[in-house]
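sharing a model that was predicted from the sequence below.
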Amino acid sequence: MKIKSQKNAMWLFFSSVKLSVFLLFTLALVSVFGTIIAQGQSIEYYKSTFGHLWGTVIPLIGMDDTYHSFWYRLLMGLLSLNIIVCSIDRLFATWSIIFPKTHTVKANRFRNKPDRQIFNARSTMTQLRDPIRLFLSKKWTHFELFSTDTGFYCYGETGRKSRLGVYAVHVSILLMITGGIIGSFFGFDGYIQISEGESTNYLVIGQNQKIELPFTIQCDDFSVSYYDNGTPSEFKSILTLKRDNKTFFTRPILVNHPLRYEGINIFQSSYGLLTPEYRQKLPETVVLFFQNPKTRLSYPVKGKLNERVPLPEGKGFLPFKIIRHPIALVVIIWGRH
């Protein structure tokens, strides 16, 4: 009896709706902290941002990598178990309602309802039976008419299978949680910084860990469009994926429009200034061609960087100076959506 009581207590605990609310609230709260707190930073960063105490606690409890932490996976596992037990616990009662073997109707249940209606008919019971059957059978999906010693009564209902909708919701939640757990174990997310014309075949996870990709990503072009007030409205990169020095396709990527290939999602997260390494590769001498729109004459203008060169036809001077050069900052995520 003691073992049975313990089993019942455990079953009641995991079939509790209060447990579902608690787990959902906890996961939502933790996800908020995981979004607010920068992930994958050094302990020095957390100490300088949150102070010595919390800067030490955050990496200690795994908040620096929230979605891969043991306790976050445990919360998702407990929520999955809670949903499964709740579904099983209520399935048999729901099934008996959707597919009843017999219908039991108590007349007093309807006589005592405040919205009941009573009317007198001049027709006999036999004359009323068929018209009522025909009318109500069109209104209700499940309709039956039963005879009694004093007359007859009708039983009907609609939307019976809609009670299965909650199980469809439960299955969809379990699929999302399963995908999240699989992604937390086998997935990864990191970033790479690629300048225009450059390519790479690895990404950086956390601070220094590098993962080699099964292909090479090359940034062919980058462009930014602006609103009238000067703020960026859209930035786009043209990426080429290569393998064994062979190009297999070229695609543009925009913010919230990633490139997906072999389970790897390539997102464009931001852009920034030209890196010092790329600056060193720029030529010292630049040649630009100017064309007069009226005469259609073209003029080559040759000059060195950081110098002012005269424009054709005495139109002034042009400084050859690299102020900023955009780069694509790409985030690679595998096993997540």
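Arrived safely.

use CA for all of it now, contacts and neighbours both
Will do.

heading C-terminal from the longest helix along the chain, find the next helix or strand.
In the chain, assigned by DSSP state H, the helix with the most residues is helix 70-98. Remark: after helix 70-98, the chain's next helix or strand is helix 107-111, criterion DSSP states H and E.

so what secondary structure elements neighbour the helix or strand following that following helix?
Sequence-wise, the next helix or strand downstream of helix 107-111 (DSSP H and E) is helix 125-139. Helix 125-139 makes packing contacts with strand 142-147, strand 152-157 when contacts are defined by 3 or more Cα pairs under 8 Å, 6 or more residues apart in numbering; DSSP states H and E.

contacts for helix 125-139, please.
Outside helix 125-139, the residues that touch it by Cα atoms under 8 Å, 6 or more residues apart in numbering are 143, 145, 151-152, 154, 156.

and the strands in the stretch 151-300 of the chain, which stretches?
In the stretch 151-300 of the chain, the strands defined using DSSP state E, counting those that start in this stretch lie at 152-157, 188-195, 199-205, 209-226, 232-243, 246-254, 259-261, 264-272, 285-291, 298-304.

okay, now the closest residue to residue 66 other than its chain neighbours: neighbour count?
With Cα to Cα, 6 or more residues apart in numbering as the criterion, residue 66 has its nearest non-adjacent residue at 5.6 Å, and that residue is residue 34. If you count neighbours by other Cα atoms under 10 Å, residue 34 ends up with 17.

check contacts around residue 34.
63-67.

selecting buried members of those in PyMOL, what would you type?
Buried residues among those (16 or more other Cα atoms under 10 Å), as a PyMOL selection:
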select buried, resi 63+64+65+66+67
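
what's the closest of the contacts of residue 34 to residue 317?
residue 64 (52.5 Å; Cα to Cα).

so what's that closest one up against?
34, 37-41, 58 are the contacts of residue 64 under Cα under 8 Å, 6+ apart.

format the residues you listed as a markdown table; extra columns: distance to residue 100.
What follows is the contacts of residue 64, written out as a markdown table (distance: Cα to Cα, whole Å):
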| residue | distance to residue 100 |
| --- | --- |
| 34 | 48 |
| 37 | 53 |
| 38 | 55 |
| 39 | 53 |
| 40 | 56 |
| 41 | 59 |
| 58 | 55 |
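
below is structure B, check it against A:
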Amino acid sequence: MTVTQERPAAPAAPPPRRPNRLWALLRNSWRQLTSMRTALVLLFLLAIAAIPGSVFPQRAVNTERVTRYYQAHPQLAPWVERLGGFEVYASPWFASIYLLLFTSLVGCIIPRIADHVRALRQAPPDAPKRLQRLPQFADLGSRTGAPAEVASNVAGMLRRHRFRTRVRESEDGSWTVSAEKGYLKETGNLFFHTALLAVLLGVGFGHWYGWHANRILVGGNDSGFCNTLTQYDDSTLGPRVEPSDLPNFCLRLSDFDATFQSTGQPKSFSATVGVSENNGPYETRKFTVNDPLRLDGANVYLLGHGYAPVLKYTDRYGVSQTKVVPFLPMDAMQTSEGVAQFPDVNIDPKTDKRDSTLQMGFEGVYLPTAPTDGRATSVFPAENNPMLYLSAFRGDLGLDVGTPGSVYSLDQSQITSGDLKKVSGDRPYALKLGDTWTLDDGTKLEFVGTRPFATLSIRHDPTQLLALAGAVVGLIGLMFSLSGRRRRVWFRVSQNADLAGSPGESGGTLLTAGGLPRTDYPGFEAEFKALVKAAEEGTP
């Protein structure tokens, strides 16, 4: 009887592991994001996204231009506001491109730096077996001397030409000299991208820890201001900045000097100010458009200038008020528009009560040099023939309701509703310096004179030096990247069997050379020939 023994069944193979699709998606997305192509695309998108910042006025730079844009384009301006066109560099869509580019550069640069350091530490590779197959090849013929001596002389010559060299002895008794040059190209590339990263860091941290503000500073000791948020026309603090962090200084405009060419084009702007730092005495300082005033932790830039008419209003009870009101320039010839509002006038001295229906507002334009034909447009930016054209309004100015409004124009809704009525007729009233205008109720408005004003931008950027250093290093790296050429050269020194076997000869060598450019390098052929010639002259 035959007993058949059954073998145990082989264990079933484990089912193949299903790939994690989420992990694969994340890995592929990261590789795509950190590729050089994506970084270039994001850099191009960032440049395109910055274009609206130069097309539309930016509130952080000049709020007056934003106000004028609203007046000139009342229907388009709200849409531009919704899309962040007046604050491009603080908009979410610009920040998203910025952060993606920053992430892409970090993920791209770090592996490349590791690879570059590894390549610098490695010796040049050994010579290929057949040098004649390389793009450049030369047979230098027979040389006298031992192969090791000839190889040492060739290596010394290559080092003098700033090549990294390595001398090796082969198993067949021949010697090879490997030389490599041109790592400066990749070094320059890494410098450029690291510098770009530094610039992005500087811009980002500058936004966090920086602040900026704008102020119209009218000339005169009574019109100065101190560095507090309440005394600025508009201001923006970084997320990491508190109002108490602002440096302690005060400014007042002593004089403003503007010169113009005969065509009206500005020649020079110069502001003389009194500066008090840390509650100290006022010191006289001077600065221009291209030379900002540098204070402790802040730079004061001169953006523009204009004129502020001085108006004196005498109400029906004989009480006078004088106001200095800046008029905003509308063109290069300083045709300026503005408004003077007197809400606290015509107060009955018997009851000491103010009638809101008797408030006064004057709106119009100021011409530094009025033309002789009566046109309401200045013909030169300097004050050669100053003229003020005003329209008078009486009623409720709408200042008591607390609704924010422009200080350079009257509330049009009050005029539309009839709460503010025009009392000066259809044509504006023209006033020269010193003229007095008597209104229908006996009140008077006198054009006393003008004062210059300067538009100032006060900024603090703690990473300004980092951004500047990044720009300089990036420029140097770009120069290295464009000038560097990667190439390799090999020399093989082998025993000359024919010469070694000749009677009376002690031995000899054969010297061959080959070269390979790693990048497009039109001048490599000439350089290779120069190296071959130097090797011939250095080895007898």
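Done, it's in. What you are looking at is a predicted structure, and each value in this text was computed from that prediction instead of being measured.

got a TM-score for the pair?
Here the TM-score for the pair of chains, by TM-score structural alignment, normalised by the length of structure 1, is 0.74; 297 aligned residues with a Cα RMSD of 3.4 Å.

over which residues of structure 2 does the longest helix of structure 1 lie when aligned?
The alignment of helix 70-98 of structure 1 onto structure 2 (TM-score structural alignment) spans residues 92-120.

residue 249 of structure 2 - nearest residue in space that isn't next to it in sequence?
residue 277 (4.3 Å).

I'd say that neighbour and residue 226 touch.
No - using Cα atoms under 8 Å, residue 277 of structure 2 is not in contact with residue 226; the gap is 9.6 Å.

what do the two both touch?
With Cα under 8 Å, 6+ apart, residue 277 of structure 2 and residue 226 have common neighbours 248-250.

of the contacts of residue 64 of structure 1, which are reproduced in structure 2?
Retained in structure 2 (both residues aligned by TM-score structural alignment, their matches' Cα atoms under 8 Å) from the contacts of residue 64 of structure 1: 34, 37-40, 58.

in CSV, list these along with secondary structure and distance to residue 4 of structure 1.
CSV is the format used below for those (DSSP: H, G, I helix; E, B strand; the rest coil; distance: Cα to Cα, whole Å):
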residue, secondary structure, distance to residue 4 of structure 1
34, helix, 41
37, coil, 45
38, coil, 47
39, coil, 45
40, coil, 47
58, helix, 42
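
which of the contacts of helix 125-139 of structure 1 are buried?
If we count by 16+ other Cα under 10 Å, the contacts of helix 125-139 of structure 1 have nothing buried.

of all these, which comes closest to residue 3 of structure 1?
Using Cα to Cα, the contacts of helix 125-139 of structure 1 come closest to residue 3 of structure 1 at residue 156, 44.2 Å.

for that closest one, give me its contacts.
136-137, 140-144.

now it. Nearest residue, chain neighbours left out?
residue 143 (4.1 Å).

which one of the helices and strands packed on helix 125-139 of structure 1 lies nearest to residue 17 of structure 1?
Closest among those, once you apply Cα to Cα, is strand 152-157, at 28.1 Å.

give the aligned range of the closest one in structure 2.
The aligned range for strand 152-157 of structure 1 is 175-180, by TM-score structural alignment.

after superposing, tell me the mean distance of that stretch to structure 1.
The superposed stretch 175-180 of structure 2 is, by mean Cα distance after the TM-score superposition for structure 1, a mean 1.5 Å from where its aligned residues fall in structure 1.

that older thread, mind putting the shared contacts of residue 277 and residue 226 of structure 2 into CSV with neighbour count and distance to residue 148 of structure 2?
CSV is the format used below for these (neighbours: other Cα atoms under 10 Å; distance: Cα to Cα, whole Å):
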residue, neighbour count, distance to residue 148 of structure 2
248, 17, 75
249, 19, 76
250, 19, 78
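
show me where the stretch 401-540 of structure 2 has its strands.
So, for the stretch 401-540 of structure 2 - with DSSP E, counting those that start in this stretch - the strands run 420-422, 429-431, 436-438, 444-460, 487-495, 509-517.

of all these, which lies closest to residue 307 of structure 2?
Residue 307 of structure 2 lies closest to strand 444-460 among the strands of the stretch 401-540 of structure 2, at 4.6 Å (Cα to Cα).

what angle separates that closest one from strand 211-218?
150 degrees (axes from the mean of the first three to the mean of the last three Cα atoms, to 10 degrees).

quick one: strand 444-460 of structure 2 to strand 249-260, angle?
110 degrees.

alignment lookup: residue 181 of structure 1 to structure 2.
By TM-score structural alignment, residue 181 of structure 1 lines up with residue 204.

do you know how far that match is from residue 464 of structure 2?
According to Cα to Cα, to the nearest Å, residue 204 of structure 2 and residue 464 of structure 2 sit 11 Å apart.

returning to that earlier point: average gap between the match of helix 70-98 of structure 1 and structure 1?
With mean Cα distance after the TM-score superposition for structure 1, stretch 92-120 of structure 2 averages 1.6 Å from its match.

and that stretch, which residues are buried?
94, 97-98, 100-105, 107-109, 113, 116.

what's the local residue count around residue 141 of structure 1?
Other residues close to residue 141 of structure 1 by other Cα under 10 Å number 13.

quick check: closest non-adjacent residue to it.
residue 158 (5.0 Å).

next, work out how far apart that neighbour and residue 240 of structure 1 are.
56 Å.

looking at the two, which is more packed in?
For residue 158 of structure 1 versus residue 240, the count of surrounding residues by other Cα under 10 Å is larger for residue 240: 18 against 11.

that one maps to what in structure 2?
Residue 240 of structure 1 maps onto residue 274 in structure 2, by TM-score structural alignment.

show me what contacts that match?
Residue 274 of structure 2 neighbours (Cα under 8 Å, 6+ apart): 251-254, 282-285.

any idea how far the equivalent of residue 276 of structure 1 over in structure 2 lies from residue 447 of structure 2?
Counting by TM-score structural alignment, residue 276 of structure 1 corresponds to residue 310 in structure 2. Distance, residue 310 of structure 2 to residue 447 of structure 2, using Cα to Cα: 6 Å.

same thing with residue 132 of structure 2?
Counting by Cα to Cα, the gap from residue 132 of structure 2 to residue 447 of structure 2 is 94 Å.

which of the two has more neighbours?
residue 447 (20 against 15).

and which of the buried residues of stretch 92-120 of structure 2 is nearest to residue 339 of structure 2?
Distance to residue 339 of structure 2, by Cα to Cα, is smallest for residue 94 among the buried residues of stretch 92-120 of structure 2, at 36.8 Å.

and which of the buried residues of stretch 92-120 of structure 2 is nearest residue 35 of structure 2?
Distances from residue 35 of structure 2 to those, taken by Cα to Cα, are shortest for residue 108, at 6.2 Å.
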